[in-house]
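1. need a 3D model of the sequence below.
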Amino acid sequence: MTSLHDLGLSVKRLQMKHHRAANEALASIGLTIVQWDALRHLSERPGSSLHDLAVLTFQTDQAFGTLAARLEDRGLIARAAGAGRAIRPVLTAKGERLFQEGVSLTRGVLEESFGPLDAGELQQLDTLIAKLLASG
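-> Predicted coordinates for the structure are as follows:
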């Protein structure tokens, strides 16, 4: 029987495999997985504050603020004032284009990684992960 420690380590190894492969694929369009993930969340949740995006991307407010400044310097996002002191970035046309290019690149990474599983196994894996996430 697999130990819980080994199972946890396997989950982490799969995550790192995905991150490395996605970083390699996204480098072809000048992005990292962290940058692409920020663009993804901004595309999926327009109007989000910098704080909201920091939470969604597992970063501190300060780290995400630094990332947002870099994305703004590259012309991928523009900062717009929100209610109160909130800054609500928006994707620029260039940011949206790179995000969409990244969608197909990251999809390819995941298709290759999960390729050995059939449709039933993919559904079972999804169900098990959802169950674990719901229990915490």
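2. C-alpha from now on. contacts and neighbour counts both.
-> Will do.
3. and the gap between the spatially most central residue of the chain and residue 4?
-> For the chain, residue 37 is the residue whose C-alpha lies nearest the centre (Cα atoms, centre = their mean; 3.1 Å). To residue 4, residue 37 is 29 Å away according to Cα to Cα, to the nearest Å.
4. so what's residue 59 up against?
-> By Cα atoms under 8 Å, 6 or more residues apart in numbering, residue 59 lies in contact with nothing.
5. same thing but at 10 Å, please
-> 34, 51, 53, 65, 67 (Cα atoms under 10 Å, 6 or more residues apart in numbering).
6. doesn't residue 47 lie inside a helix?
-> No. Counting by DSSP: H, G, I helix; E, B strand; the rest coil, residue 47 falls outside a helix, being coil.
7. please generate a structure for the following sequence too, so the two can be compared:
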Amino acid sequence: MHGDLQVLGRAVKQAQYRQHRALESGLSAIGATLAQWDALRAISRSPGASARALAAETFQTEQAFGTLAGRLVAQGWVERRPGHGRRIEHHLTPSGEQVLKAGHKVADEVLAGCYRALSDADRRTLLALLQGLIAEDA
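-> The predicted structure follows:
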């Protein structure tokens, strides 16, 4: 049984790795990395969020996200504003909104290619199965 689980785990990792490589390649054409675009998506979903919340949303440490956010600010894609107490809020700039929008187009094309071998029904099933696994951790 453990052999089958290891094969399953490796297959999930291979699919994720292929997806990430394809996204990195596609996003590089618009001048962004996957980590940058993921951070822009997180900020767009939660404008004004703290670095701690955004780090959790993007599966990074707070320190790593802080470094990334600093680069996004330097590129003019994100703006940091004072919040309550010592909290720093993160917001997209108009330039960041443009990169995010371009990234969505790239991601749609890339992901369509990654999952082209699956029917719509199979994609829905895969999504439901993965969401079931994620819900177990919550």
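8. the residue nearest to the centre of structure 1 touches residue 68, doesn't it?
-> No. The pair residue 37 of structure 1 / residue 68 is not scored as a contact, 11.7 Å apart, by Cα atoms under 10 Å.
9. need the overlap of contacts for these two.
-> residue 53.
10. starting at the chain centroid, how far to the top helix by length along structure 2?
-> For structure 2, the longest helix by residue count, based on DSSP state H, is helix 2-28. How far helix 2-28 of structure 2 lies from its chain's middle: 15 Å, per Cα atoms, centre = their mean, to the nearest Å.
11. run through the residues that contact residue 76 of structure 1.
-> 35, 39, 68-70, 89-99.
12. meant to ask about residue 6 of structure 1, not that
-> residue 12 are the contacts of residue 6 of structure 1 under Cα under 10 Å, 6+ apart.
13. repeat for residue 131 of structure 2
-> Here residue 131 of structure 2 is in contact with residue 125 (Cα under 10 Å, 6+ apart).
14. show me where structure 2 has its strands.
-> Ranges of strands within structure 2 are 78-82, 88-92, based on DSSP state E.
15. what's the most buried one of those?
-> strand 88-92 (a mean of 21; mean count of other Cα atoms under 10 Å).
16. tell me the angle of that strand relative to strand 78-82?
-> Strand 88-92 of structure 2 and strand 78-82 are oriented at 150 degrees to each other (axes from the mean of the first three to the mean of the last three Cα atoms, to 10 degrees).
17. what range in structure 1 matches strand 88-92 of structure 2?
-> Counting by TM-score structural alignment, strand 88-92 of structure 2 pairs with residues 87-91 of structure 1.
18. returning to what we had before: and the contacts of residue 59 of structure 1, which is closest to residue 45 of structure 1?
-> Nearest to residue 45 of structure 1 among the contacts of residue 59 of structure 1, counting by Cα to Cα, is residue 53 at 8.8 Å.
19. now do the same contact list for residue 70 of structure 2.
-> So residue 70 of structure 2 contacts 64, 76, 78-80 (Cα under 10 Å, 6+ apart).
20. distance to residue 11 of structure 2 added to the residues you listed, as TSV?
-> TSV is the format used below for these (distance: Cα to Cα, whole Å):
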residue	distance to residue 11 of structure 2
64	28
76	38
78	36
79	39
80	39
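21. how close does the match of strand 88-92 of structure 2 sit to structure 2?
-> Here the mean offset of stretch 87-91 of structure 1 against structure 2 after fitting is 0.7 Å, by mean Cα distance after the TM-score superposition for structure 1.
22. tally of neighbours for residue 36 of structure 1?
-> Per other Cα atoms under 10 Å, the neighbour tally for residue 36 of structure 1 reads 24.
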